[in-house]
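# Following is a predicted model, sequence given first.
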Amino acid sequence: MTTTLSPVGGVAAAAAAPHRPLTRRDYQTLGLSALGGTLEFYDFVVYVFFANVLGALFFPADMPDWLRQLQTLGIFAAGYLARPLGGIVIAHFGDVLGRKRMFTLSIFLMAVPTLVIGLLPTYATIGIAAPLLLLAMRVLQGAAIGGEMPGAWVFVAEHVPQRHYGLAVGTLTAGITGGILLGSLIAVAINTHYSPGQIHDWAWRIPFVLGGVFGLVSVYLRRFLEETPIFREIAARKQAGRELPLKTILREHRAAVVLVALMTWVLSTAIVVVILFTPTYLQKVFHIPATLSLEANVAATLTLTIGCALVGWLSDRVGTKAMMLVGWGGLAVTSYVFYLGLPGTPASLVATYALVGFFVGSISLLPIVGVRAFPPEVRFSGLSFAYNMAYAVFGGLTPILISVWQKVDLMAPAHYVAAMGVLGFALGFWPLASRGWRPGRA
């Protein structure tokens, strides 16, 4: 008689685990993972909130503004382009040596470059070496985040019981997006308490130095996490590391790779365009004050965080397919409500930005679908490969695409986000997207 792996615990607990309640250990695991994800993702995205200042400081003063912005966004994109390599390497060892070790390593690799950015001399001091060093730090950050995101999703999903799977993964995703909220709040605080001159001279360094400290705190906190039950079982059965996981994925799980890649396209568009790109877009296109645009962004990021957890909770109750149809369909509609209403009044700006931000919370559907799309033995590598390869292409190139497109159509962000909402809606009809856990299966 052959014993199969349970996706929610050890073999002995296969029957009972799916229906057990969340324990104190589950809450501790989820809390520490979400907090670490918050701090690490803050480190990765805080760059975009100070992109205009960094562009002025790390490139020649006589460079045309459009070229400076393009090169600044290019360095931002470099972080995304580095994600696949970091994700593949970290995920490979996560499937071979254990989830916890790589989960901790990824955040250490994020903290150090963030701290260095906060201490870098500018172009006025060291010339061309300044943007090159900034680029190098973004590449290291990209490699780190490539392992962090899939690692966090797999780590938590393999710890919790089946009936709370969506809630746990959605809550973790909410914690990760909380890093964007933290970045928004700190950007608002910096712009509120310091003059533009002070920010230009030295205050821009504060969020990066804080990010480095946050990351090192997270490294310490993750010492208290335990390895997942599924990986312990795989290791005990000596099923880890028999073959390079990526070879297995490309040979046996191509459909899952395509599904996760397409969902990543939707996710990256929602995050990069609606949350990260739009504050600068509001300032440059509609001349909305930086403080107001950042305050509206805080509202959108807050509703995004709430939406992630709520979508996860509802997916446990009404099913993944239903939430894909409602969530992504809602994103397509509300993107036009928001962008067509610009600039509007301060109140309408905040309200409509918060509305579309809530539907961006549907991004938690990607890990809910993606983790269970691959079997345990190659789960980390499969999710990481598909997610990071797609994010490198779509996430990295999207800001540049939108910047060029909006020169001929100011509603380019609305059209692009709405199109991705339609794609997400259509993916809800893919059977692989809505299947649930089964003993011994992904």
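Here it is on my side, so go on.
# rest of the way, CA atoms for contacts and neighbours
Noted.
# Which strand or helix spans S384?
helix 379-405 (DSSP states H and E).
# Near I128, how many residues? Count them for me, please.
For I128, the count of nearby residues is 14 (other C-alpha atoms under 10 Å).
# Could you report the distance from the residue lying closest to it once chain neighbours are set aside to Q239?
With C-alpha to C-alpha, 6 or more residues apart in numbering as the criterion, I128 has its nearest non-adjacent residue at 7.8 Å, and that residue is F59. To Q239, F59 is 51 Å away according to C-alpha to C-alpha, to the nearest Å.
# What of L355?
46 Å.
# Repeat that for L109.
As judged by C-alpha to C-alpha, L109 and Q239 stand 28 Å apart.
# Just want to know which of these two has more residues nearby.
L109 (22 against 15).
# Tell me which helix or strand the more buried one sits in.
Going by DSSP H and E, L109 is in helix 99-119.
# and that helix, how far from the chain's centre?
15 Å (C-alpha atoms, centre = their mean, to the nearest Å).
# Kindly report the same for stretch 148-165.
15 Å.
# likewise stretch 305-319?
Using C-alpha atoms, centre = their mean, the offset of stretch 305-319 from its chain centre is 17 Å.
# Quick one: residues in contact with it.
163-175, 177-178, 322-323, 327, 358-365, 368, 434 (C-alpha atoms under 8 Å, 6 or more residues apart in numbering).
# what about L292, neighbour count?
17.
# separation between it and R242?
Separation of L292 from R242 (C-alpha to C-alpha) stands at 55 Å.
# cool, W430 as well?
For W430 relative to R242 (C-alpha to C-alpha), the value is 31 Å.
# also this one, for the comparison:
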Amino acid sequence: MHHDTQRRLNRQDYKTLTLAALGGALEFYDFIIFVFFAAVVGELFFPAEMPEWLRLVQTFGIFAAGYLARPLGGIVMAHFGDRVGRKKMFSLSILLMALPTLGMGLLPTYASIGIAAPLLLLLMRLLQGAAIGGEVPGAWVFVAEHVPRKRVGLACGTLTAGLTVGILLGSLVATVINTTLSAQSIADGGWRVPFLLGGIFGLIAMYLRRWLQETPVFVEMQARKALAEELPLKTVVKQYKKEVAVSMLLTWLLSAGVVVVILMTPTYLQKQFGIAPALTLQANSIATIMLIFGCLAAGLAADRFGASKTFIVGSLLLAGCSWLFYQTVAQHAEMLFACYALVGFSVGVVGAVPFVMVRAFPPAVRFSGISFSYNLSYAIFGGLTPIFVTLMMKLTPLAPAYYVLALSALGLALGIYLHRDLDGDRVAPHADSLADL
């Protein structure tokens, strides 16, 4: 495509970005809201005579099932995204998310239908996981193929910030419900509200997505008959092993950074340092808002200075801020807000992750390449990180700090590697593939 790669973003670009980010936010909201209501859901969907620990294990097992369904859903949807078009899959993934979320809000409990209740809950969760597996890589490919080449970083950063908005939305809704309703009203049906809201918003977002256009890159591939000849996934595994490895490591940084700093830290602060839950949640909201700005900053930096410098500087910043945070909170609780805000912002380096992934694969297998790497890595590292950090806590109370330091080291190493390999604009073996962007 020889359109002006330097052009500024136009109205259609902003519309595309907004609708894509909105969908991403909703998907993450739907996925995360389950965590906030896990305890209530556990009591309502499992037999009363079950021991508490087993109930928690089962509830979190159902949460984890969502992670495991990701690769399957993501890879199937990406296959069709590379074959029949980005746009169709983009609408399908949001429908696949909205319906089970609505379903979860409407499910009869164990008291009414017995063992069918937890099984249906599990089914809804698997569908949600499959949907999110298609949505996130789909959204990254979609916006990156729409915007001018010099704006890919900003576009990907904006989307990643959108996912963060979803997490924030989830915690806000949970806070509102927990503060306005009594525990009894929540158990009586208040817990259904956030699921119903998510489902309804999802359907609205899907409706709005009708106004999106297929990406110019895909349209051009169709015109040139340049679509993948064999299974796109087969091509990816055969020809792009290095790209897959880099993408998987980057996804580890992305998923684990968010899981440890944003999702696990509030509970950690409460248990480890006895900080009041209300306080940790406020601090967590501030950190999440700062993460949104961090993602945007990383995306802009990737456009401006390239992925390599962004990851080198960003990872050093992450190491410094996280170490400072986990060290000082113990002694100086009054520094909690400021330090958590800093570390939240520094985790934003993950906003540059999709920038690298979109450029690593040529258009014909781009969706499949990103989806395969992202979802496989997310299922492994997203699922195992909480377990690993919790086990490390037995050895040292600073377990989260060491884990985030390890992630920073990984980010730094990838930044140095990308400097050698991606050398600014050119992806070594496939220089031609980026001409299409």
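Sure thing, it's come through. Just so you know, these numbers come straight off a predicted model, no measurement behind them.
# still on that earlier bit, looking at W430 and R242 of the first structure, which one has more neighbours?
W430 (12 against 9).
# what about the more buried one, distance to R205 of the first structure?
From W430 of the first structure to R205 of the first structure the distance is 46 Å (C-alpha to C-alpha).
# do A187 of the first structure as well
Distance from A187 of the first structure to R205 of the first structure, by C-alpha to C-alpha: 11 Å.
# More neighbours: the two, which one.
Neighbours were counted for A187 of the first structure and for R205 using other C-alpha under 10 Å; A187 has more, 22 against 19.
# which residues sit in contact with the alignment partner in the second structure of that one?
Matched to the second structure by TM-score structural alignment, A187 of the first structure sits across from A174. With contact set as C-alpha under 8 Å, 6+ apart, A174 of the second structure has these partners: I33, F36, F37, P194.
# Can you get me a residue count around R435 of the first structure?
Neighbours of R435 of the first structure (other C-alpha under 10 Å): 15.
# ok, now A77 of the first structure?
Quick note: A77 of the first structure (other C-alpha under 10 Å) scores 24 neighbours.
# For the stretch 301-442 of the first structure, just list every one of the helices.
For the stretch 301-442 of the first structure, the helices defined by DSSP state H, counting those that start in this stretch cover 320-340, 346-360, 365-372, 379-405, 412-427, 431-434.
# same thing with the stretch 51-200 of the second structure?
Listed in chain order, the helices of the stretch 51-200 of the second structure (DSSP H, counting those that start in this stretch) span residues 52-83, 86-106, 110-113, 116-144, 152-180, 183-185, 192-208.
# Pull out the buried residues from the last one.
Going back to what we said before, that points to helix 192-208 of the second structure. Neighbour counts over helix 192-208 of the second structure (16 or more other C-alpha atoms under 10 Å) mark 192-199, 201-203, 205-206 as buried.
# what's the answer for stretch 49-61 of the first structure, then?
F49, F50, A51, N52, V53, L54, G55, A56, L57, F58, F59.
# Would you check which pair of the residues you listed lies furthest apart?
F49 and F59 (17.2 Å; C-alpha to C-alpha).
# If we ignore the residues flanking it in sequence, what's nearest G424 of the second structure?
Nearest to G424 of the second structure is G306, by C-alpha to C-alpha, 6+ apart, at 5.5 Å.
# In the second structure, what range does stretch 360-370 of the first structure match?
Stretch 360-370 of the first structure covers residues 347-357 of the second structure once aligned (TM-score structural alignment).
# How about stretch 216-235 of the first structure?
For stretch 216-235 of the first structure, the aligned range in the second structure is residues 203-222, judged by TM-score structural alignment.
# same question, stretch 88-102 of the first structure
The alignment of stretch 88-102 of the first structure onto the second structure (TM-score structural alignment) covers residues 75-89.
# same deal with stretch 379-386 of the first structure?
Stretch 379-386 of the first structure maps onto residues 366-373 of the second structure, going by TM-score structural alignment.
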